[in-house]
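sequence plus predicted model, see below.
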Amino acid sequence: MADLKHRILMVSDFFYPNFGGVESHIYYLSQCLLKLGHKVVVMTHAYGNRSGVRYMTGGLKVYYVPWRSFLMQNTLPTFYGTLPIIRTILIREKISLVHGHQAFSTLCHEALMHARTMGYKVVFTDHSLYGFADVGSIHMNKVLQFTLADVTRAICVSHTSKENTVLRSGLPPEKVFVIPNAVDTAMFKPAQERLGHNEIVIVVISRLVYRKGADLLVEVIPEVCRLYPNVLPDDMIVLAEPDPSDMVQAIKKAISIVPEIDPLVMHDRMKRLYNWNDVAKRTEIVYNRALKCSDQSLLERLSRYLSCGAWAGKLFCLVMIIDFLLWRLLELWQPAKDIEEVPDVVLPRDQDGENIEGFR
């Protein structure tokens, strides 16, 4: 049996069977980390009848905790209600590091808070860009500032995302790493026969929500269709007048170079540049650096929360002090030695790193 390098708990409200970018990111990253010899466990909330412990491909263990979502797949914020079950999972699985995903996830924020209280190293990945002016963004940015005040390391999926996260949270830039998302090139391949030069297909892959820029499509599509009357026939679409010229010019440029692109060569480049194995290896480096960070006392940690604002800082400190006291009470009520640890199981793999058939 090979030695396990890290024991990682991935936490987010967003995971399969729900579909989305965060869900896919956690799944593929976990699978590649398993191939690298790490132990990976996922924690999310229950989805319908899917509750309890489940196993996925590659032996990926998932805890569907009995919390129900109340808004956009997010669990109801409880602050301290999740502490007992998170503590139990951390001890049972002998976790060494907690990795939370997505600023919108309530479960992620609470898990990182409890993990830091218990002395675990934590890593946070921010998957989206947020504004600064509307009420929702202001509220979310303050929550993020609270969570990241004591985070060990953070990961963003682009340099723009890093700038956005640093500005919103006040996190030191040297703590933030940029690791781009990967592309599953096995699922998307170029067509065997190219379209004619008179036929152009533009594909947009995104959630149709405002923060993803879906509103811009409504304005960009009419202008592009006017410039290139061959994307859809007139009798199949009704369009409004356009406005954002910059995006139109960018699409014009993209269309002008389409004849010069060899899809197979482009696909091969994408396969090398954006693959999940590379993402996992770069994430592994972040884990290594996080685990080398020195442990800090409660007072040292509280000083960082106190710097989050005149009133907010004091409130954050109060929240963490109560969390610490509740954790100590749990230690007295149910000592860690009384919680049964699960044995580590490393699935046997062939020379290519794949699971040996028949072993489940």
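Sure, I can see it. Predicted, not measured: the structure shown is a model, and the values here were computed from it.

please make it C-alpha for all contacts and neighbour counts, starting now.
Will do.

assign Y80 to helix, strand or coil.
When classified by DSSP: H, G, I helix; E, B strand; the rest coil, Y80 comes out as coil.

repeat for M43
strand.

doesn't M10 make contact with it?
Yes - the criterion here is Cα atoms under 8 Å, and M43 meets it with M10 at 6.0 Å.

can you give me the strands for the stretch 1-150 of the chain?
7-11, 39-45, 52-56, 60-65, 69-71, 74-75, 97-101, 121-126 (DSSP state E, counting those that start in this stretch).

do the stretch 201-350 of the chain as well
For the stretch 201-350 of the chain, applying DSSP E, counting those that start in this stretch gives no strands.

so what's the residue count around K121?
25 (other Cα atoms under 10 Å).

just checking, it touches L90?
No - checked against Cα under 8 Å, the pair K121 and L90 is beyond contact range at 11.8 Å.

picking up where we left off before, distance to V183 added to the strands of the stretch 1-150 of the chain, as JSON lines?
What follows is the strands of the stretch 1-150 of the chain, written out as JSON lines (distance: least, Cα to Cα, whole Å):
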{"stretch": "strand 7-11", "distance to V183": "20"}
{"stretch": "strand 39-45", "distance to V183": "21"}
{"stretch": "strand 52-56", "distance to V183": "21"}
{"stretch": "strand 60-65", "distance to V183": "20"}
{"stretch": "strand 69-71", "distance to V183": "29"}
{"stretch": "strand 74-75", "distance to V183": "26"}
{"stretch": "strand 97-101", "distance to V183": "18"}
{"stretch": "strand 121-126", "distance to V183": "17"}
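
wait, which of the ones you listed is closest to I285?
strand 121-126 (11.7 Å; Cα to Cα).

check contacts around the residue nearest to the spatial centre of the chain.
Central residue of the chain (Cα atoms, centre = their mean): H101, 3.6 Å from the mean position. By Cα atoms under 8 Å, 6 or more residues apart in numbering, the residues touching H101 are 10-12, 22, 26, 108, 124-127.

closest one of those to L299?
Among these, and counting by Cα to Cα, the member closest to L299 is F124, at 22.3 Å.

list the contacts for the closest one?
Applying Cα under 8 Å, 6+ apart to F124 gives the contacts 99-102, 148, 151, 153-155.

export those residues as CSV, with columns for distance to T57.
Below are these laid out as CSV (distance: Cα to Cα, whole Å):
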residue, distance to T57
H99, 20
G100, 21
H101, 20
Q102, 23
L148, 32
V151, 30
R153, 28
A154, 27
I155, 25
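
and the gap between the residue of the chain positioned farthest from its centre and P229?
Farthest-out residue of the chain from its mean C-alpha position, per Cα atoms, centre = their mean: D235, at 41.3 Å. To P229, D235 is 12 Å away according to Cα to Cα, to the nearest Å.

this is the other structure I want to compare:
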Amino acid sequence: MVIKSRGNMTEPNNEKTSNLRILMVTDYYLPQMGGGTRYVHEVSKRLAKRGHEVHILTPKWENQSKNEEIINGIKVFRHNVTDLPILRYWTQIFNVRRYFKRLVQNVSYDLIVFYQFTSALGIVLDRKALNDAKTVWTFFGPPHKEMNLELSNTPFPCQYFVLEWLYKKIFLKVEIAFAKKSTQFELGMCDKVVVLSSYAKKELMELIPGLSESRICLIPAGVDIGQFGPANVSKIKTRQQLGLPEDRLILLTVRRLVPRMGLENLIRSIPFISIEHKNILLVIGGRGFLKDRLQKLVAGLEIRHYVVFAGFIPDPKLPIFYQAADLFVLPTLALEGFGFPPLEAMACGTPALVTPVGASPEIMKKFDPQMITKGTDPQEIADSINAFIRDRNRTALSSSRCRNFVINNYSWDKAVSQLEKEYVELCGRREE
């Protein structure tokens, strides 16, 4: 869309054209990494390359000093926020609203895309500030369910028992109920809702039973097939780069170390696997508050020889870990809204095994139903890994077939083309 200036205000003119001015409102952005961050970054940079003007509005978390910066040609605005659990959501809602009102005094957006309820609420409450902008919510999954699973088990950052009790018994329950009601309200206010999987759509319809199908758009996410690809050196060389043994059969998982990721069950599966396959090695990448507990579990099971904690794996090294592995395992217990790691591993030519949770089965059954475990318990995970090891040379699991599956079904160019079409059509309707 051609942008004309009127004093300090820039606004879209009435001429029909496909270029848009888009504001992405998200709780997390670079340099923080995670599935949500990766999604926003990949979509925004590709939309910018297609001629759209994309801005990001996000909190300024710890160790982030700049309120404004440009990343890959995208202008990023950061508002202040506190890390204190009791106050984080409330200050975020207030601060994002205040920053947004300042922003729209100088910029008129065609489209505003939301990703989480906290940042969204501060803006949708003020319909006047939105002007004529269309709104889209990209729904990764139900936030109240994730909060209940994760925050209930997260250590409280304070040694006072009374404060921890008050938070977990009162404030957390209020936050979870607030998250559910806020999400329902905000989704109801948005013009369009994008979901990444049929599973996410099911969760959405459960959250808002009366939501019209015409307002829902299912567009799977993608994988950067340039960043994630087969190694141009041997597997031995990739392992040497990482300091991993050359002669072991390596199982890899990359997860946040939190309960719903299923890492305890994966670790408990190792004794069942090592009975038959003595040369396995499980490499766990990621960080989180469960690390000490997981390490104690490994020690208690006397399987230190079979498990390595690699810690946080920075993005540039992630493809090398995928390339070095023989099998990637996603042992999720709950709420897998899409799941980037299995597809990233497959783009690198490494087969992936997933539990039948969330969106994982609908993705993997198109590739090979045998790469879905029967359940999430340790024995079921072990059975599937043992079956893979016994038959891992079959053609269906070849490196080229893994990569081609991702290229043909989950490229970012395909995903962003579909998103762009939806965005342009949505904004075009108000010009008719």
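Thanks, I have the structure now. Quick caveat, the model's predicted, so the values are computed rather than measured.

what's the counterpart of G313 of the first structure in the second structure?
Matched to the second structure by TM-score structural alignment, G313 of the first structure sits unpaired.

ugh, wrong one, I meant T44 of the first structure
Matched to the second structure by TM-score structural alignment, T44 of the first structure sits across from T58.

hmm, its match is touching F77, no?
Yes - between T58 of the second structure and F77 a contact is recorded at 6.4 Å, counting by Cα under 8 Å.

more neighbours: which of these two?
The residue with more neighbours, out of T58 of the second structure and F77, is T58; 24 against 20, by other Cα under 10 Å.

A120 of the second structure and S411 of the second structure, how far apart?
With distances taken as Cα to Cα, A120 of the second structure is found 28 Å from S411 of the second structure.

looking at these two, which is more packed in?
The residue with more neighbours, out of A120 of the second structure and S411, is A120; 25 against 19, by other Cα under 10 Å.

corresponding residue for the more buried one in the first structure?
So A120 of the second structure corresponds to C108, using TM-score structural alignment.

ditto for K421 of the second structure
Applying TM-score structural alignment, one finds that K421 of the second structure aligns to I285 in the first structure.

helices along the stretch 101-250 of the first structure, start to end?
Remark: helices assigned in the stretch 101-250 of the first structure by DSSP state H, counting those that start in this stretch are 106-117, 135-148, 159-169, 214-227, 245-257.

ok, which of those comes nearest V201 of the first structure?
helix 245-257 (9.7 Å).

which of the residues in stretch 82-92 of the second structure are buried?
82, 86, 89, 91-92 (16 or more other Cα atoms under 10 Å).

which among those residues gets closest to H144 of the second structure?
H144 of the second structure has its nearest neighbour among these in Y89, at 12.8 Å by Cα to Cα.

which non-adjacent residue is nearest that closest one?
T118 (6.2 Å; Cα to Cα, 6 or more residues apart in numbering).

quick one: the one you found and N95 touch, right?
No - at 10.5 Å, T118 of the second structure and N95 do not qualify as touching, with contact defined as Cα under 8 Å.

so for those two, which residue has more residues nearby?
T118 (26 against 19).

please report how far that one lies from T91 of the second structure.
Counting by Cα to Cα, the gap from T118 of the second structure to T91 of the second structure is 10 Å.

list the residues that contact V224 of the first structure.
V224 of the first structure neighbours (Cα under 8 Å, 6+ apart): 248, 251-252.

which of these are buried?
Looks like the contacts of V224 of the first structure have V248 buried, using 16+ other Cα under 10 Å.

rewinding a little: out of the strands of the stretch 1-150 of the first structure, which comes closest to F188 of the first structure?
The nearest among those, by Cα to Cα, is strand 52-56 at 22.8 Å.

for that closest one, give me the average deviation versus the second structure.
Here strand 52-56 of the first structure, set against the second structure after superposition, deviates by a mean of 1.4 Å using mean Cα distance after the TM-score superposition for the first structure.

who's in contact with that strand?
Under the criterion Cα under 8 Å, 6+ apart, residues 46, 61-66 lie in contact with strand 52-56 of the first structure.

in TSV, list these along with distance to S303 of the first structure.
Shown next, in TSV, are the contacts of strand 52-56 of the first structure (distance: Cα to Cα, whole Å):
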residue	distance to S303 of the first structure
A46	36
K61	36
V62	35
Y63	34
Y64	35
V65	33
P66	34
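
identify the farthest-apart pair in the residues you listed.
Pairwise distances across the contacts of strand 52-56 of the first structure peak at 15.8 Å for K61 and P66 (criterion: Cα to Cα).

buried set for stretch 418-432 of the second structure?
Neighbour-count burial for stretch 418-432 of the second structure flags 419-420, 422-424, 426-428 (criterion: 16+ other Cα under 10 Å).

same deal with stretch 303-314 of the second structure?
Using 16+ other Cα under 10 Å as the burial criterion, the residues of stretch 303-314 of the second structure that qualify are 303, 306-308, 311, 313.

now render the residues you listed as a markdown table, adding distance to T376 of the second structure.
Converted to a markdown table, those look like this (distance: Cα to Cα, whole Å):
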| residue | distance to T376 of the second structure |
| --- | --- |
| I303 | 20 |
| Y306 | 20 |
| V307 | 19 |
| V308 | 21 |
| G311 | 24 |
| I313 | 25 |
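
and those residues, which is closest to M9 of the second structure?
Nearest to M9 of the second structure among these: I313, at 43.0 Å, using Cα to Cα.

just tell me what that closest one corresponds to in the first structure.
Alignment note: I313 of the second structure maps to a gap in the first structure; criterion TM-score structural alignment.

what does S400 of the second structure give?
In the first structure, S400 of the second structure lands on L264 (TM-score structural alignment).

quick one: the nearest residue to its match once chain neighbours are set aside and S256 of the first structure, what's the gap?
Leaving aside its sequence neighbours, L264 of the first structure sits nearest to P190 (Cα to Cα, 6+ apart; 6.4 Å). Counting by Cα to Cα, the gap between P190 of the first structure and S256 of the first structure amounts to 19 Å.

which of these two has more neighbours?
P190 (13 against 10).

and that one, what's its match in the second structure?
Matched by TM-score structural alignment, P190 of the first structure corresponds to P230 in the second structure.

looks like its match contacts F321 (just checking).
No - using Cα under 8 Å, P230 of the second structure is not in contact with F321; the gap is 11.0 Å.

count of neighbours near S128 of the first structure?
18.

so what's it closest to, chain neighbours aside?
The spatial neighbour of S128 of the first structure that comes closest, neighbours along the chain excluded (Cα to Cα, 6+ apart), is S161 at 6.9 Å.
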